[in-house]
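S.K.: sequence first, predicted coordinates after that:
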Amino acid sequence: MPRFSLIVPCFKVQGFLRECLDSVLGQSFGDFELIAVDDCSPDGCGAILDEYAERDPRVTVLHLPENVGLGRARNAGVPHATGDYLFFLDSDDTFTPGALRAVADRLAESADPDVLVFDYARTYWWGGTRRNVLAHVLAEAGADTFTAAEHPEILDLLMVVWNKVYRREFVAEGGFEFPPGYYEDTPWTFPVMLSARRIATLDRICLNYRQRRQGNILSTTSRKHFDIHDQYERVFAFVAERPELAHWRPYLHRKMGEHCLDILAKPDRLPPGDKAEFFRRTAEMFRRHRPEGAAVDGEAAVLEGSWTGYRLRRQLVGAGRETARRAVQARRAAAGRARTGWASLHTHRPLDENLVVYSASSHRGLLGDPAAVYAMAREIAPQLRGVWVVRDAETAAQLPAGVEHVVVGSRRYLEVTARAKFFVNDVNWPGTLAKRPGSVHIHTHQGTPLKYAGADLRDKPGARLGFDVPQMLRRADRWDHSLVANRHSELVWERAYPCHFGSVRSGSPRNDVLVAGGSSDFRERHGIPADHTVVLYAPTRRDYRRSGHVDRIDLARFAADLGEGHTLVVRLHPSLASGPARGMGLAELARRGIVIDATDEAHVADVLLAADALVTDYSSIMFDYANLDRPVVVHADDWPAFTASRGAYFDITAEPPGHVSRTYRELARLFASGAWRDEESTRLRADFRTRFCEYDDGRAAERVVRTLLLGERLPDAEPPRIPGQPATRNALTSA
């Protein structure tokens, strides 16, 4: 008996069917049967299914003699299922890699619940990917099983059949089946979810929900949308036959009203001449199923009135929205004029010689090099007033107590940026910020460059998607000083940003703590045993994928292969932190304690100090980590694709900071054999440190504060050097 029976109904999807089937048959978990139902499709679906069945014994094909529709096609596959769990997959959607293994593991962990709800992502025809906006409901449900009554938020998720798996015996005992019609998921999902005694969740994206350019069948204009009434009648009948579910009637009553009104409100669902009839049928049904004593409020309350009243309300709402929109535009214009006037007023005042404005990572808080400079300035130059620019009130609330800040675009922001003598940032300031004569802009960058940046992206259209190179260079024209940690960076920045700044051989301020061997409480906070070897995996984003995320390593397998006495820590690229990348498995693995997710750690130095080894691909984090003189492994399995799409200033596989792996087997072997920390690794790391940690001596932040903010000259006659390096010109002056 297989673990899963996957039922895939097919009708007029020949362009997507192979991708769907390949996503199933290519899963690492193979204990399943695939029952494909050819719903008398007039295109080539039947032939495609037969082709797959011939070469894979797990595939069974049912050819229906006539077209019966999606719901009944699913029903046709159920009697042939022998698996523990039923999995209904639409034939234009796809599984994500590792999805079945993740579902199987979660089912085992939760002791075979009646229903398991997992996450999905919408994938758009133009290449975009968007995770389910209610994914947090899955995480908040926790590890234990529950009923819908115990966690009703589970019903807020999209009420469809394909984001769940169902224990086959539970389905048989409940007699659940799909009715004919347009909205066949409704009378399946509500009865199933309300009846389930044990529901579990999986906070992982297991399915890509394809968003076709012309929408799905429910997006078409048709009288078939009247089917929603019959489907809710089936739901109400199901509840009426089960007294134990009577308490759900008010919820279903409201849900039905809101669902029908949503259909009515969409301009492309119902023929214009049918809208009045649809409203009247909905209102009649709403009144007939209203539970005794139930209050009617919210959006559904309009169904207590007439069609004329509804139309008038819609017109008034529309007019009100237009009036509100114009009012907002007027207020914004007036506020803009006021802000411009306010800023202009302050530009006529002298610069404040002690005012330093800081920002990091597009105003995300106290981070990186600017934070290190700020901390040092507070220590050795208390007369300097440091003000941080943050993007919103939420970010401001996360700042440490006592940190002065302004929100970008506010009047206070305009005031301090008009008066500040110094500006310290690791990305460019907004184009609206005008550089006053006498002000000093210090650009810290965000690490040593391996990937192409700035003007070098002109021949890399994928990497500069949405990136305006001329605008970026106009903003870089405001730089006075560019901080560098090595001569490689100095040459690259002067080429990538052909502007009038001077290069300052200061070292990277954020790396001072690494050079000094600072302390970190990361292990203690995450409960990592003191004797464990901590391996940090820190991949970068990919420009050849629109989402930027590509799973290069099976994290669960890597954690297992590292073995006892090891802890795998994962830190995604900051640009992927709020996207679907974590939902592809990282969040669930972290919940289960298989890995530690350090993506949200505000201070990356804490993570680096806790790590005994770094595994990365092409992330600039390797240049920072090299200051710790600890082993690094470069996993370069897609180096040709990466360099073709993004470009690189040198071949990291030829000049690496440690061993290079090009396949997962090579990576696993490096750690299994201990080669990751052998003499060759040490030699490669030493050469790398000599070249790229050239000016990092633990005094970079002090050097920046004293020379660039205070105008002092340190007594050092020579720039900071790694032992064995030849002497160079003074690090305290701009190139």
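M.R.: Looks like it arrived, so ask away.
S.K.: going forward, measure contacts and count neighbours with C-alpha atoms only.
M.R.: Fine.
S.K.: center of this structure, which residue is that?
M.R.: Closest to where the C-alpha atoms of the chain average out (CA atoms, centre = their mean) is residue 579, at 1.3 Å.
S.K.: ok, now which ones touch that one?
M.R.: By CA atoms under 8 Å, 6 or more residues apart in numbering, the contact list for residue 579 reads 130-131.
S.K.: if we use 6 Å, what do you get?
M.R.: For residue 579, the contact set (CA atoms under 6 Å, 6 or more residues apart in numbering) is empty.
S.K.: what of residue 32?
M.R.: So residue 32 contacts 2-5 (CA under 6 Å, 6+ apart).
S.K.: what about the strands in the stretch 601-735 of the chain?
M.R.: Shown for the stretch 601-735 of the chain, the strands assigned by DSSP state E, counting those that start in this stretch span residues 613-616, 632-635, 660-661.
S.K.: what is the shortest one packed up against?
M.R.: So the one you mean is strand 660-661. Contacts defined by 3 or more CA pairs under 6 Å, 6 or more residues apart in numbering; DSSP states H and E place strand 660-661 against strand 632-635.
S.K.: what lies in contact with the strand it packs on?
M.R.: The contact list for strand 632-635, computed with CA under 6 Å, 6+ apart, reads 613-617, 657-662.
S.K.: got a quick ChimeraX command for the buried subset of those?
M.R.: Remark: buried members of the contacts of strand 632-635, expressed as a ChimeraX selection using 16 or more other CA atoms under 10 Å:
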select :613,614,615,616,617,657,658,659,660,661
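S.K.: reformat the contacts of strand 632-635 as CSV; add distance to residue 720.
M.R.: Formatted as CSV, these follow (distance: CA to CA, whole Å):
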residue, distance to residue 720
613, 26
614, 25
615, 28
616, 27
617, 28
657, 21
658, 24
659, 28
660, 29
661, 33
662, 35
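S.K.: putting a second one here so we can go through both:
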Amino acid sequence: MPRFSVIVPVYKVQGYLRECLDSILTQSCTDIEVIAVDDCSPDNCGSIIDEYAALDARVTAVHLPENVGLGRARNAGVGHATGDYLLFLDSDDSYTPGALRAIDERLTVTDDPDVLVFDHVRTHWWGRGGRSMTADLLASAGTDTFDIVSSPQYLHLFLVAWNKAYRRDFFTGHGFTYREGLYEDAPVTYQALMCARRIACLDRVCVQYLQRRRGAITRTPGRRHFDIFAQYAGLFAFLDEHPELNGSRPLLFERMINHFLATLPLGERVLPEDRAAFYRETVGFYRRYKPDGFTPPRDAYRTQWRLLPGSPYPLFQACVLAERLRKASLRKKGELRRKTTRQIKRTIARTQRRRPLDPNLAVYSASWHRGVLGDPAAIHDAARMLAPHIHPVWVVRPDDVERLPRGIDHVAPDSPRYHRVTSRATYFINNVDWTHGLVKRPGQIHVHTHQGTPLGHMGVDLLGRPAARYHVDVRATLRRADRWDFSLVSSPYAQQIWDRAYPCHFTSIPTGAPRNDVLVRGDALRTVALRERLGVPGGNTVVLYAPTWRGHRKSYVPRLDLEHLVRELGPTVTLLVRLHPRDAKAEIRGLQLRDLQRRGLLLDVTDEPSVQDMMLVSDALLTDYSSLMFDYANTDRPIIVHGDDWAAYQAARGVYFDLPAEPPGHVSTSTDELTDLFASGAWQDARSAALRAAFRRRFCAYDDGHAAARVVSLIMLGREYPPSSIPQQDARQFRGAAHPALPDGTR
């Protein structure tokens, strides 16, 4: 008997069905059966599921003689199921990698509850959306189990079939069946939750819920959406048959009426000419099922709740419109207030610009005001030692202030003090551009440090790459670059690229990258402290995986099966994962990283403020096309390039050189190739060292460990900084813990 029976009702989804079935059959948990129910689909769905059944014995193809609808197709699938647990997956949706293993592990930890509820993410034709609104509710459950009587708030969970695992004997023992018509999920969801004695939650995104542009029943308006009333009538009939569940009646009544009120104004469901009738049905249900002593909720629908008992539809419609107009008026007032504030700030700035510049004031910012980071942070530290008379002020977003080191003077972007400081400061140090509204005065000095040596096209070179310059205004970028006085470079290669990509009036100075000084010099004590703070087991090899952002994709798509990689590397390897800042949204990482970290398989270090610290603590870098490879080469530690989509990246972004032909180390194009590199020890062999040395000579020529001091001396003190007495290549010796043995004993 399999662990899971996954039931997939199939109707007119031939364009999505293969992806759905593949997402099930390629799960790392293989103890499953898939029951694909062809609901007499008029397209090729029937032959597709027959094809899968012929290739994989775990697939059972069920062909219904007539179209019965989604709910009854699920019922037919239940009749063929033999697994411990029932899962339902709509045939245009898909499971995320590792979902079934995570579900199985949570079921085991919670001792096989009646129902397990898990999270989902909406995916649209233009990209992936956010997590469900009940994600926090799922997380709050932890690994405890509960029932609805003690935890009625869980009746707010999403009313669908596919975000739950039902113990099969519980589901069939209570005779739960899906009714004919739309909104068939709601009654079964509520019935199961109310009858369950033990419910568990898993706050992991397991399902990608597709929002189809065309063809979805829930987005096809018409009278079919009146099915919602019959579904809830059946639910309350169920309550009448089970008086022991009456304690849940008030909350179910609230959820029902809110469901009606949410559906009423949706143009993709209820046609305008049908809304009066839909409203009358809602009022009828309100009067028929309202529990004695019920108090309407004070939620987003509270105005409509007050109108329901006796207001005709025209009055209800007028009041709802008035409420919308009131909210719109408040928004307009807010916009006017913000506009007035902006005018006041501009007046402050103009007044300040009449005063002389302060020669001892420097303004710093890094990574869009995220904190004391990168090159500006290294220059700041050097200036405190070499030019203590220059007062530093950092521009930091309010959300990031709490992470600032103690004693840092800072201002919020666009605040009154920000305008006073930026109007009078002499030095401006940033690794990205200042906003367009900042006015540069004569005598002010702008130092642009960049965020790394470029591989992909930048500046004007993006003009021929429409996919790469999505939301990038190249003209505006060049206008901001016109403010640069100095551009810091690490190599002749970088200087040539920046001069070409930004044809502006700045001076490139061969200082090296200040942020890389610590990588060149090494810091053994700092490395040990970092490994302890991160919880890296003693003696483990640490691999830092840092993929880049792909501008031609709307959302983050994992390029590696991280669970498979970690399991192949074994317990003596610790994998650190650091996503690009543009891919660092919690809902995206929640698809995979949070779950893998919770299970102890890797460490998600995306939110660690200093990427240099993560490079210091690691023994090897695994990346694709990230500029971190140019920085990491300064450590003289192995670099592995995973370039499985190089052709697509090259075509979309444009590149300045052929990375697979001139890499800093070995190149892989599949997870299996990558695991072989580590298992064989080739990741740190002589060829890897030779490739890295050649890469370093070309791209790190000016990095000698004294870049920050050189910038302060040249720009703030007006004098040359003594050249390093250590030859550039000799300065880069491996510093830190020795590479421990990998599972096969290689080093």
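M.R.: Alright, I've got the coordinates. None of the values given here were measured: they were computed from a predicted structure.
S.K.: hang on, the earlier thing: and the contacts of residue 32 of the first structure, which of them are buried?
M.R.: Among the contacts of residue 32 of the first structure, those classed as buried by 16+ other CA under 10 Å are 3-5.
S.K.: quick revisit: report the separation between the residue nearest to the centre of the first structure and residue 130 of the first structure.
M.R.: As judged by CA to CA, to the nearest Å, residue 579 of the first structure and residue 130 of the first structure stand 7 Å apart.
S.K.: average gap between the host helix or strand of residue 116 of the first structure and the second structure?
M.R.: Assigned by DSSP states H and E, residue 116 of the first structure belongs to strand 115-124. Following the fit onto the second structure, the mean deviation recorded for strand 115-124 of the first structure is 2.3 Å by mean CA distance after the TM-score superposition for the first structure.
S.K.: after superposition, how close is the helix or strand just after that strand to the second structure?
M.R.: Sequence-wise, the next helix or strand downstream of strand 115-124 of the first structure (DSSP H and E) is strand 129-131. If you overlay the two and look at strand 129-131 of the first structure, the average distance to its match in the second structure is 4.0 Å (mean CA distance after the TM-score superposition for the first structure).
S.K.: give me the buried stretch members for strand 129-131 of the first structure, please.
M.R.: Across strand 129-131 of the first structure, burial judged by 16+ other CA under 10 Å covers 129, 131.
S.K.: then stretch 713-732 of the second structure?
M.R.: Buried residues in stretch 713-732 of the second structure, counting neighbours by 16+ other CA under 10 Å, are found at 713, 716, 721, 728-729, 731-732.
S.K.: just give me how far it sits from the chain centre.
M.R.: 41 Å (CA atoms, centre = their mean, to the nearest Å).
S.K.: which residues touch that stretch?
M.R.: Stretch 713-732 of the second structure has contacts (CA under 6 Å, 6+ apart) with 520, 635-636, 704, 710.
S.K.: among those residues, which lie within helices?
M.R.: Of the contacts of stretch 713-732 of the second structure, the ones assigned to helices by DSSP state H are 520, 710.
S.K.: reformat the contacts of stretch 713-732 of the second structure as a markdown table; add neighbour count and distance to residue 155 of the second structure.
M.R.: Listed next are the contacts of stretch 713-732 of the second structure as a markdown table, based on neighbours: other CA atoms under 10 Å; distance: CA to CA, whole Å:
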| residue | neighbour count | distance to residue 155 of the second structure |
| --- | --- | --- |
| 520 | 26 | 57 |
| 635 | 25 | 54 |
| 636 | 21 | 56 |
| 704 | 29 | 62 |
| 710 | 24 | 63 |
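S.K.: closest to residue 158 of the second structure out of the contacts of stretch 713-732 of the second structure?
M.R.: residue 635 (49.4 Å; CA to CA).
S.K.: list the contacts of the residue mapped onto the closest one from the first structure.
M.R.: Matched by TM-score structural alignment, residue 635 of the second structure corresponds to residue 628 in the first structure. Counting by CA under 6 Å, 6+ apart, residue 628 of the first structure makes contact with residue 514.
S.K.: returning to what we had before: make a markdown table out of the strands of the stretch 601-735 of the first structure and add distance to residue 23 of the first structure.
M.R.: Putting these into a markdown table (distance: least, CA to CA, whole Å) gives the following:
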| stretch | distance to residue 23 of the first structure |
| --- | --- |
| strand 613-616 | 27 |
| strand 632-635 | 25 |
| strand 660-661 | 27 |
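S.K.: who wins for proximity to residue 688 of the first structure among the ones you listed?
M.R.: The closest of the strands of the stretch 601-735 of the first structure to residue 688 of the first structure is strand 632-635. By CA to CA, the value is 10.5 Å.
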